[in-house]
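S.K.: Please find the sequence and the predicted model below.
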Amino acid sequence: MWIPTTTAEKRHGMNGVPPERRHGFDFWVAYGTYDNHLNPMYWETAAPRDSFFYAHKWGPEYEVDRAIEFLSEQKKSSSPFALVVSMNPPHTGYDLVPDKYKEIYKHLNVESLCKNRPDIPAKGTEMGDYFRNNIRDYYACMTGVDENVGRLIEELKRLKLFDNTIVVFTSDHGICMGAHHSAGKDIYYEESMKVPMIISWPQQIKPRVDNHTMIAFGDMYPTLLSMMGFSKDIPQEVQTFDFANSILSGKADKKTVQPYYRVQPDNPTTGYRGLRTSRYTFAVHATNGKIDRTVLFDRDKDPYEMKNIATERPKLVRALHKQLREWLMQTNDPFAAYLPKKQ
């Protein structure tokens, strides 16, 4: 069966993606993450490296315009379709967002946000000022993304496709935005790790269900296949998990652990590996193959992750250490060799 597919997505540092790296999409509008959000460049399907064009429009708005064009074509057919829209904002150049969204937050009392956030550094510090200088624009970006996702939903409804379409809203990562003295995304704190996962399918899923199952982005591959009735077609080598039953039933899955990875591409012997349970965040860091840092946070008692309790809870650290090592061995991660069998 041929399923029309399209994508409008960001690809880090790629100048025209060759066909073999387009994940089987029939139609492709790719943004190479150059972060010029108000006038981004795109490559279309078979375009060579030098054949890009400028949208002359804020990225999310342009991408949803193209997605709506695609949906209108699908309405003419009874065949199923797949559509992926990956918006770049909120991403640095936070200020590159239409003024209509900035206006919403120009009077936001930023200090009131910081008042009860011990993880936000003080005013006058590098990361404290980074948060204060960027958070209004960051919120503006999110509001713009929300509005454009809404446009897509409304088009599905107008075309009478919404009720039998699986819609997934998620993100590839969060961002610390100055919290914990970090501007970035590749660290174990909640600001970085915890992202939205909203799934709509009116014909099959009861609306407004808060499901506390922890799902990683990689789990969506087997989960979506299973939701669509293709569970028997999930390849045996897939190492992520099928949560279709949990999503369709609205009942939390008993699996309560997800892995955390921070890989340093130019030095695979250095980086973080860890686990996130329903209560704890656990991570170990290695430098050149030697473990030199262990962190453990109790998010129930310490929601802002201000106190590393690894030395206070050795028994729990040993249990999580063992579980992490087993996970790394199961996934053939060479990092497992840096973790001793017994701690």
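M.R.: That came in fine, so what should we check first? Please read all numbers here as calculations on a predicted model, not as lab measurements.
S.K.: From now on I want contacts and neighbour counts done on CA atoms only, so please keep to that.
M.R.: OK.
S.K.: where does Arg66 land in three-state SS?
M.R.: At Arg66 the chain is in helix, as set by DSSP: H, G, I helix; E, B strand; the rest coil.
S.K.: Contact partners for the closest residue to it other than its chain neighbours?
M.R.: The shortest distance from Arg66 to any non-neighbouring residue, by Cα to Cα, 6 or more residues apart in numbering, is to Ala8 (7.9 Å). Taking Cα atoms under 8 Å, 6 or more residues apart in numbering as the criterion, Ala8 is in contact with 28-31, 63, 66-67, 84-87.
S.K.: Confirm Ala8 sits in a strand?
M.R.: Yes: checked against three-state DSSP, Ala8 lies within a strand.
S.K.: From Ser86, how far out is it?
M.R.: Separation of Ala8 from Ser86 (Cα to Cα, to the nearest Å) stands at 6 Å.
S.K.: that older thread, the contacts of Ala8 into JSON lines, with extra columns for secondary structure, neighbour count and distance to Glu147?
M.R.: Listed next are those as JSON lines, based on DSSP: H, G, I helix; E, B strand; the rest coil; neighbours: other Cα atoms under 10 Å; distance: Cα to Cα, whole Å:
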{"residue": "Trp28", "secondary structure": "strand", "neighbour count": "23", "distance to Glu147": "23"}
{"residue": "Val29", "secondary structure": "strand", "neighbour count": "25", "distance to Glu147": "21"}
{"residue": "Ala30", "secondary structure": "strand", "neighbour count": "25", "distance to Glu147": "21"}
{"residue": "Tyr31", "secondary structure": "strand", "neighbour count": "31", "distance to Glu147": "20"}
{"residue": "Glu63", "secondary structure": "helix", "neighbour count": "24", "distance to Glu147": "13"}
{"residue": "Arg66", "secondary structure": "helix", "neighbour count": "16", "distance to Glu147": "15"}
{"residue": "Ala67", "secondary structure": "helix", "neighbour count": "20", "distance to Glu147": "14"}
{"residue": "Val84", "secondary structure": "strand", "neighbour count": "15", "distance to Glu147": "17"}
{"residue": "Val85", "secondary structure": "strand", "neighbour count": "20", "distance to Glu147": "14"}
{"residue": "Ser86", "secondary structure": "coil", "neighbour count": "21", "distance to Glu147": "14"}
{"residue": "Met87", "secondary structure": "coil", "neighbour count": "23", "distance to Glu147": "12"}
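S.K.: Structure two is appended below for comparative analysis:
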Amino acid sequence: MAKDISRRNFIRNTAAITAGMTLIPQGLLSSCTRKGKKPNLLFIFPDQYRKQAMGFMNQDPVITPNIDKLAQEGVVFSHAVSNHPLCSPYRGMLLTGKYPLSNGVLSNCNSARTAFGNFLKPDDVCFSDVLSNNGYDAAYVGKWHLDGPTPTQKGEPKIWDSYCKPGKHRHGFNFWYSYGADDNHLTPHYWINDAGEDQAKYFKQWSPEHEAEVVEKYLENVGDKFRNDDKPFAMFWAINPPHHPFNLVPEKYKERFEGKTEKDVLNRPNVQFTDNREMGDKGFGDMFVEKRIDQSIDYFSMCEGVDLQIGKVLETLKEQGLDENTIVIFTSDHGEMLGSHGMMHKNVWYSEAYDIPFIIRWPEKIKAGTDDLLLSVPDVMPTLLSLMGMKEDIPTEVEGKDYSGIFKNEEVDRPEAALYFFAKPEDETEKRRGVKTHNHTYVIAYDNKGEKNHFLYDDVKDPYQMNNIYGENTELEQDLTEKLREILIRTNDPFISLL
């Protein structure tokens, strides 16, 4: 009961983060930091962690005090999206600052797609390359999922996990504690620094717990040195949970939900407890509701467990005297449908999958607040590089926009729409494009038979996107189509011929 009261009080005290607070004031970046020591970066992005699963949102039944505190102390971007809500495409956009058609990572990396060039190219100039070239100690811990495993033919078992070769394939990361794509959360393995392909190390520990210990040691940097103390650091921590399989979570994190069922915890009115066959038969989304919806408690347990590990790392950051000059980001590669619209997982345009958390904290440099910028994934790289004093080093081929002016008392040309994208390199039948504005979600989707479908939702009047209103307002549809056209032209997307 005491925990529940504490949580309610916290929600009441921080409700302004998502509702009543005005946009963040201009001029939040302290002038002294522009000329002073370079800031560190701690970029935390658990896989498949949906926006609704942050306690201060007061939506999913989770308690996440560490994420909530981060939100209270930082800026919450309330309209951040994952333009292609899938693991590898997100990572490709994050690191290159380019959309999938430009960086070639059109879908998840596996051996069946390697022959199509569906992997991060070693010659691309990435976020981490720029950081490394500017004197940063760059570190990567956790899931990578950007390399192309040895190709396999159709009908052969797909290979998902892949060894990332040292050198150009690691794009400037000099501390490496990572794997390709493997979902054995309770027995994870990692290739550590210069370990060979046959030298992966296995651990019997929940992967977020193990990785938190590694990140803490990196921050403490005692004994066997993890990093150069004379350099600023940039740590990217890619936690795999709460990615499925959801049941691979220690029992201790599930105790709070004892005796509850999925019908007790899934409180969104758009949840269906049976497969959405209408959408599934068209190839839209992953249709495993009846197989996995009973693991929803495991998903929320994972979210709370991840929050606990983040809290440990942030406490270590503070203990080491590093928190004041460290930019901390909490975000995710995409969300999780978790039964909404009768779907599981990601890959679709609905808010549970497409909207993502995005919190940025830089103590004494950025004032806390909220901002409704339609932040796309390719925007993250140029915005952070500019914020960190490396505006001149943003690669010219970057397609994302630099929005750091939000923090610098500068005029910012805010986007009116963000792109939704879906494609498969091996199959041109299924393809989708769309836009999200502050008020609407609009998608043109070609299904697995090549037939054209339209979806339009009023996200203000219908926040759970339960009513497809396409066909009711021609003027609105034309306006949204034009907004989509503008983005397609800017990104050289041939989908423009299919509008």
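M.R.: Arrived safely. Please read these numbers as outputs of a predicted model, since none were measured by experiment.
S.K.: Please state their TM-score.
M.R.: In this superposition the chains share a TM-score of 0.90, using TM-score structural alignment, normalised by the length of structure 1; 337 aligned residues with a Cα RMSD of 2.5 Å.
S.K.: just the helices in structure 2 please.
M.R.: 2-14, 31-35, 65-73, 87-96, 100-103, 127-133, 207-220, 262-265, 277-280, 289-292, 296-319, 351-354, 377-387, 474-490 (DSSP state H).
S.K.: Can I get those helices in a markdown table including distance to Thr187 of structure 2?
M.R.: Shown next, in a markdown table, are the helices of structure 2 (distance: least, Cα to Cα, whole Å):
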| stretch | distance to Thr187 of structure 2 |
| --- | --- |
| helix 2-14 | 32 |
| helix 31-35 | 42 |
| helix 65-73 | 25 |
| helix 87-96 | 21 |
| helix 100-103 | 32 |
| helix 127-133 | 28 |
| helix 207-220 | 7 |
| helix 262-265 | 26 |
| helix 277-280 | 32 |
| helix 289-292 | 21 |
| helix 296-319 | 15 |
| helix 351-354 | 27 |
| helix 377-387 | 31 |
| helix 474-490 | 43 |
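S.K.: Among these, single out whichever gets nearest to Ile327 of structure 2.
M.R.: helix 377-387 (9.2 Å; Cα to Cα).
S.K.: what's the mean distance for the closest one versus structure 1?
M.R.: Here the mean offset of helix 377-387 of structure 2 against structure 1 after fitting is 0.9 Å, by mean Cα distance after the TM-score superposition for structure 1.
S.K.: Residue range in structure 1 corresponding to that helix, please.
M.R.: Matched against structure 1 by TM-score structural alignment, helix 377-387 of structure 2 falls on residues 217-227.
S.K.: so stretch 180-193 of structure 1 matches what in structure 2?
M.R.: Under TM-score structural alignment, stretch 180-193 of structure 1 corresponds to residues 341-354 of structure 2.
S.K.: buried residues in that stretch?
M.R.: 341-354 (16 or more other Cα atoms under 10 Å).
S.K.: One more: stretch 128-145 of structure 2?
M.R.: Under the neighbour-count criterion of 16+ other Cα under 10 Å, stretch 128-145 of structure 2 has 128-132, 136-145 buried.
S.K.: Stretch 217-234 of structure 1 too?
M.R.: For stretch 217-234 of structure 1, a neighbour-count test (16+ other Cα under 10 Å) marks 219-220, 222-227 as buried.
S.K.: where exactly do the strands run in structure 1?
M.R.: Secondary structure of structure 1, counting by DSSP state E: strands at 5-10, 27-31, 41-44, 53-54, 82-85, 167-170, 197-200, 257-263, 271-277, 280-287, 290-298.
S.K.: ok, the corresponding residue of structure 1 for Phe455 of structure 2 - contacts?
M.R.: In structure 1, Phe455 of structure 2 lines up with Val295, judged by TM-score structural alignment. Residues counted as contacts of Val295 of structure 1 (Cα under 8 Å, 6+ apart) are 281-284, 308-310.
S.K.: And for Phe495 of structure 2?
M.R.: Shown in contact with Phe495 of structure 2 (Cα under 8 Å, 6+ apart): 433, 488.
S.K.: follow-up on the earlier one: quick check: the farthest pair among the contacts of Val295 of structure 1?
M.R.: Spatial extent of the contacts of Val295 of structure 1 (Cα to Cα) is set by the pair Val284 and Ile309 at 13.1 Å.
S.K.: If you count surrounding residues, which of these two has more?
M.R.: Legend: neighbour count by other Cα atoms under 10 Å for Val284 of structure 1 and Ile309, higher for Val284 (20 against 16).
S.K.: how close does the residue mapped onto the more buried one from structure 2 get to Gly450 of structure 2?
M.R.: If you follow Val284 of structure 1 across to structure 2 using TM-score structural alignment, you land on Ile444. Distance, Ile444 of structure 2 to Gly450 of structure 2, by Cα to Cα: 12 Å.
S.K.: how about Ala139 of structure 2, what's its match in structure 1?
M.R.: Here Ala139 of structure 2 is matched to Thr6 in structure 1, going by TM-score structural alignment.
S.K.: residue contacts, the closest residue to its match other than its chain neighbours?
M.R.: Spatial nearest neighbour of Thr6 of structure 1, chain neighbours left out: Phe27 (4.5 Å); criterion: Cα to Cα, 6+ apart. Applying Cα under 8 Å, 6+ apart to Phe27 of structure 1 gives the contacts 5-7, 44-45.
S.K.: Pro202 of structure 1 versus Asn332 of structure 1, what's the distance?
M.R.: Counting by Cα to Cα, the separation of Asn332 of structure 1 from Pro202 of structure 1 is 39 Å.
S.K.: who has more neighbours, the two?
M.R.: Taking neighbours as other Cα under 10 Å, Asn332 of structure 1 and Pro202 compare with Pro202 leading, 14 against 10.
S.K.: Tell me who's in contact with the corresponding residue of structure 2 for the more buried one.
M.R.: Aligning on TM-score structural alignment places Pro202 of structure 1 opposite Pro363 in structure 2. Residues near Pro363 of structure 2 by Cα under 8 Å, 6+ apart: 73-74, 323-327.
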